[in-house]
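1. I'll drop the sequence and a predicted model, then ask my questions.
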Amino acid sequence: MIAKIPPAFILIFGALLVPLIRNRRIQAIYMLMLPVLGFVHLLYLPHTDGGILWQVSIFGGSYTLTLLRVDKLSLVFGYIFHIAAFLSTLYALHSKDDTQYVSGLIYAGSAIGAVFAGDLITLFVYWEFTAIASVFLIWARRTKRAYSAGMRYLVIQIASGVLLLGGIIFHYRATGSLEFGFLGAAKGQATNFLGLTTVGSTMIFIAFGMKAAFPLLHNWLQDAYPEATEAGTVFLSAFTTKLAIYALARSFPGTESLIWIGATMTIFPIFYAVIENDLRRVLAYSLNNQLGYMVVGIGIGTHLALNGTAAHAFTHILYKSLLFMSMGAVLYRTGTANGSELGGLYKSMPYTTVFCIIGAASISAFPLFNGFISKSLIISAAGHQGLVVTWMILLFASAGVFHHSGIKIPFFAFFAHDSGIRVKEAPLNMLFAMGITALLCVVTGVFPSILYNILPYSMDYQPYTFPHVITQLQILLWSALAFVFLQKTKLYPPELRSTVLDTDWIYRKFLPGVVQFVHVIGALIWDAILFLGGRLLAGFLGRVEKQYGS
């Protein structure tokens, strides 16, 4: 029976006991043990034909729910989600905030539960749990901006769940199946503009796309993540969007529309990231860019490409968490993450500086760092399929990533001009979390077989070939030269206090403004109606009194 327990239960139900433990040291050990126990349990889960370990029937056997399904795709996401839960919890220990502890562990557990769900109803339940639990990581910052951003975030996440539920209902009526499996179009089937066949599958696709931050559906990410607590942003960066990537890889591999959607995702965030002043928001745009690589891999749909998506999700969680950790440490010590207010912090935060540089090298796909061994899989897959334009876009986006995350983040936070800020180094728990994450970035980069051996499909791929290494180094070199040239000629956008307008302006400013305008106009019209009505009524009563009065 123990073998049938979903790993998610360990984190979700274990989190409920956290507030009852009043000794902070015992509480910390207990919380760190939860993802460790979940990971060990995951290692010993039996593998069966079809991977189904636990099913239950409901409503008299009318529906069958698969609460635990284990295969190689779910395992690779399960492994990294447990690692991320451990590192995020370790990073959060300084906060002594039970709200963050409980919500973070339930959030991580819900994402893990969704990964091992075998039916769409179970997926939906965990999908909504991730939305509800994660918003408390934003509200835990306890500022007006965090509350407003959290409300907008919650609306988008719940809307994604409602769309998912509607899609499940339509899909079940059309097919009679609740299986969480392939939902794309078979060869020869008539499809819509997204390459899908039914209303249900299209609704599910869009629901997944909202959580994956597709273009025009993306701004909840840049709006909410920078407003969360230091630890909250680390949690958020690991689970929500990668759960969506997993769902797309499970349900829509080979859907060609994902290629152009993903390619667009790799490009447009670059320009916003370059002009953005808030360095945590820069990383949020960068996150969007990296998701694009994964989406392209799913759209290509070959074994190499899907391996690339799974590998890049794994490595991305590590290096993006490391970058958010370093900027969270800066925010915690200085009270700001704005590039215009920082600089020279390498003098007082040397360890955080080193860890940030490792994260920057990883996201930039420097050889010997983990971003290189995962990103090259997807780029190679595009080349093997003859997708020349996509291949070129991915290379250009790779140069852009180095520009805004590999250089801009560490440069403006720790170097650039000396802001004169002198603070303590990050707390020990933060340093340990960053150190372990940095070590994993390097180890998986130097020894890629560690990651390659757990990918969904077997393959014979060597990332460290002469063409791969030289091509990537050329891209990095030209990007670095471009940054230096723009800096020296003062053409690079300066780090200034500013507001970057993105499509979220529509629902943050424009629509509320329209509602307020309509309210004001409506009130004026209503006052005018009351005024004129009163005058008319007074005139009528005056005539009545004059005619019939005594």
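-> Nice, I can see it.
2. CA only for contacts and neighbour counts going forward, please
-> OK.
3. Could you identify the longest helix within the chain?
-> In the chain, taking DSSP state H as the definition, the longest helix is helix 511-548.
4. Just the buried positions in that helix, please.
-> Using 16 or more other Cα atoms under 10 Å as the test for burial, helix 511-548 gives no buried residues.
5. so Ala273 makes contact with Leu287?
-> No - Ala273 is not in contact with Leu287 according to Cα atoms under 8 Å; the separation is 10.2 Å.
6. From the contact counts, what lies against the helix or strand where Phe77 lies?
-> Assigned by DSSP states H and E, Phe77 falls within helix 72-92. Counting by 3 or more Cα pairs under 8 Å, 6 or more residues apart in numbering; DSSP states H and E, the packing neighbours recorded for helix 72-92 are helix 24-43, helix 98-115, helix 230-251, helix 303-334, helix 428-446.
7. Just want the angle from the fourth one to helix 428-446.
-> By that I understand helix 303-334. 150 degrees (axes from the mean of the first three to the mean of the last three Cα atoms, to 10 degrees).
8. next up, a second structure to put side by side with the first:
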Amino acid sequence: MNDLLLSVPPWVAFLLAAAVAFVAPRRIGYLVGVLATAITVPWLLLAPAESTLVVSSLGFEQTLYRVDALARPVAAVFGVAATLAVAYAYATDADARTNAYALAHMGVAVAAVLVGDWLSLLVAWELLAVTATVLVWHHGGTAVRPGFRYAVYHLVGGALLVAAVVLHYTAVGTFAMGVGFADGLPTALAVLGVGVNLGFVGLHYWVPDTYPRPHVAASVVLAGFTTKVAVYALARVVPDGSALVAWMGGAMVLYAVWMAVLQTDVRRLLSYHIVSQVGYMVAAIGVGTAAGTAGAVAHLSTHVLYKGLLFMVAGALLYRTGTESLKRLGGLGRRMPLTFAVFLVAALAISGVPGFSGFVSKGLVLKAVEQRGGDLLWWALVIGGVGTVLSFAKVGYYAFVRTAPEPLDVRPAPLALSAVLLVAAVPSIAFGLAPDLLYGALPGDTGGFAPYAAAELTKVALVTAAGVLAFATLRDAIARVPSADVDRLLHPVAFRLATASADAVIAAGRRADGALATALSRSTDRLADDDRRDPLGGRFGTTLLVVAAALGVALLVAQLG
């Protein structure tokens, strides 16, 4: 059994399922996707610790699969999130191509976590950006331009990371992880490159710009993987922490939670909360302690699940009512009681309320920062917690409690959608009620942190009360906030640069399309003449392509062998 677990990396199952989804009927593709993603969870949990799969390629040793204390829990929770995301895509009528692109993106994310060398990570990193861009573009319409801007941001971040890895290799002579990352410029470039995917303040605009645009199933996938892969990579780049990184985490928490409060579109609001919650993970890594690493991985694990659930709720609102604007929603607690109940689970989890998963993970992050002596940073994270409670009190009130400002048509919920929402809510409750289920799988050391100690419960009660009181006090002022892209006003240079780059790429693409169409037209005319003279001529090109593909596969097998 162990030989089987070690002979093939788990991420291969995702990529094979993606290939099946391209060619199989929709229902078969989704069934294979659910099975392939689900099987990777026991696959990872049963694999022996420190097991590896190493191949030689292009003169370098590449570790395609390494299970260690940091990679195992992150990859395993990715497997759970992927299974739920595929099932949700099926329930919300996403097409077969969306399933295929999503499986490819999630498979590359799992690969990025499990590879054991920086060269392989670079390949996965770039493929992560490519598959995400294609997933967004596939929706078409208003998702196309944000998809281009997404590509521009991640092209820049990827280039910085490539430069960092090259300098690191020059300094230490190996791509292998586990020897630390070279100090100085390599680390600075790596942190900045990873920071693009993390959504560092000033580099974050792509998150709220992109995530609300595609199909709701694609939003669930994007929310769960890109930034969390970056959290994992950051833990590899600065295993001993960094004060600047820690403070950037605090800035992400405060800035993004403030921006979230101003949003009226549910998925944009949730997108800003991705940046904010990732800020807790960044701060925990920045403190550079074992407890900080444990807190970062714990919060990553709970966040993937409850944030995915929140995006599922947002998708259910859009799927059943046709809108996700808080200015138009209302009264859905009575008309969509199951969705409301699931929303409460996810909202209480992200708010860190006792009994839910965010309470045990966020508490561990705060304790790690407190033990390190970062009083000011600790207060930044606490204030961010107040803003989080305020945000989700706002969503709950406007979407589910108040009377809708205008009549809403609510379509019936498919049984599959209700089932997925219920199943997806279970981990956010289980990890909250039984913290050892989470803590037992973490790297580092929790330091004996007891989340249900009286002092911890008192802190959370004060934060929750402050957030609810803030919403009650500011509700009328919040209601007057216009439906505007506030971040575009705050970051005009970044927005204009990304937009100009996207426009340039679109223009170049149109010129290339025109040139290609002309060339193909001329070539087709010539081939038609050739075919009339030689009936086998048209088949020759197809035969040549098949032979070339077969040779390529044979060379790949020989190389891996």
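-> Happy to help now that I have it. Keep in mind the model is a prediction, meaning the values are calculated, not measured.
9. Just give the TM-score of the two.
-> For this chain pair, the superposition-based TM-score is 0.86 by TM-score structural alignment, normalised by the length of the first structure; 495 aligned residues with a Cα RMSD of 1.9 Å.
10. How far does the longest helix of the first structure sit from its chain's centre?
-> 51 Å (Cα atoms, centre = their mean, to the nearest Å).
11. what does stretch 226-245 of the second structure give?
-> Per Cα atoms, centre = their mean, the centroid offset for stretch 226-245 of the second structure relative to its chain is 15 Å.
12. Likewise for stretch 258-268 of the first structure?
-> 16 Å.
13. now do stretch 269-282 of the second structure
-> Taking mean C-alpha positions (Cα atoms, centre = their mean), stretch 269-282 of the second structure and its chain are 11 Å apart.
14. What residues in the first structure pair up with that stretch?
-> Using TM-score structural alignment, stretch 269-282 of the second structure lines up with residues 282-295 of the first structure.
15. Stretch 506-525 of the second structure too?
-> Under TM-score structural alignment, there's no match for stretch 506-525 of the second structure.
16. can you tell me which of the helices and strands packed on helix 72-92 of the first structure comes nearest to Pro512 of the first structure?
-> Taking Cα to Cα, helix 230-251 is the member of those nearest to Pro512 of the first structure, at 26.7 Å.
17. Grab the nearest non-local neighbour of Glu276 of the first structure.
-> Excluding the flanking residues, the one nearest Glu276 of the first structure by Cα to Cα, 6 or more residues apart in numbering is Val282, at 6.0 Å.
18. Let me know the secondary structure of Ala94 of the second structure.
-> coil (DSSP: H, G, I helix; E, B strand; the rest coil).
19. shouldn't it be in contact with Ser219?
-> No - applying Cα under 8 Å, one finds Ala94 of the second structure not in contact with Ser219, separated by 11.6 Å.
20. got the contact list for the residue positioned nearest the centre of the second structure?
-> For the second structure, the residue nearest the mean C-alpha position is Phe225 (2.4 Å; Cα atoms, centre = their mean). Listed by Cα atoms under 8 Å, 6 or more residues apart in numbering, the contact set of Phe225 of the second structure reads 78, 106, 109, 304.
21. Not counting sequence-adjacent ones, nearest residue to the last one?
-> Using Cα to Cα, 6+ apart and skipping the chain neighbours, the partner closest in space to Val304 of the second structure is Gly224 (5.1 Å).
22. Equivalent analysis for the first one, please.
-> Distances taken as Cα to Cα, 6+ apart place Val110 nearest to Phe78 of the second structure, at 6.8 Å, with adjacent residues excluded.
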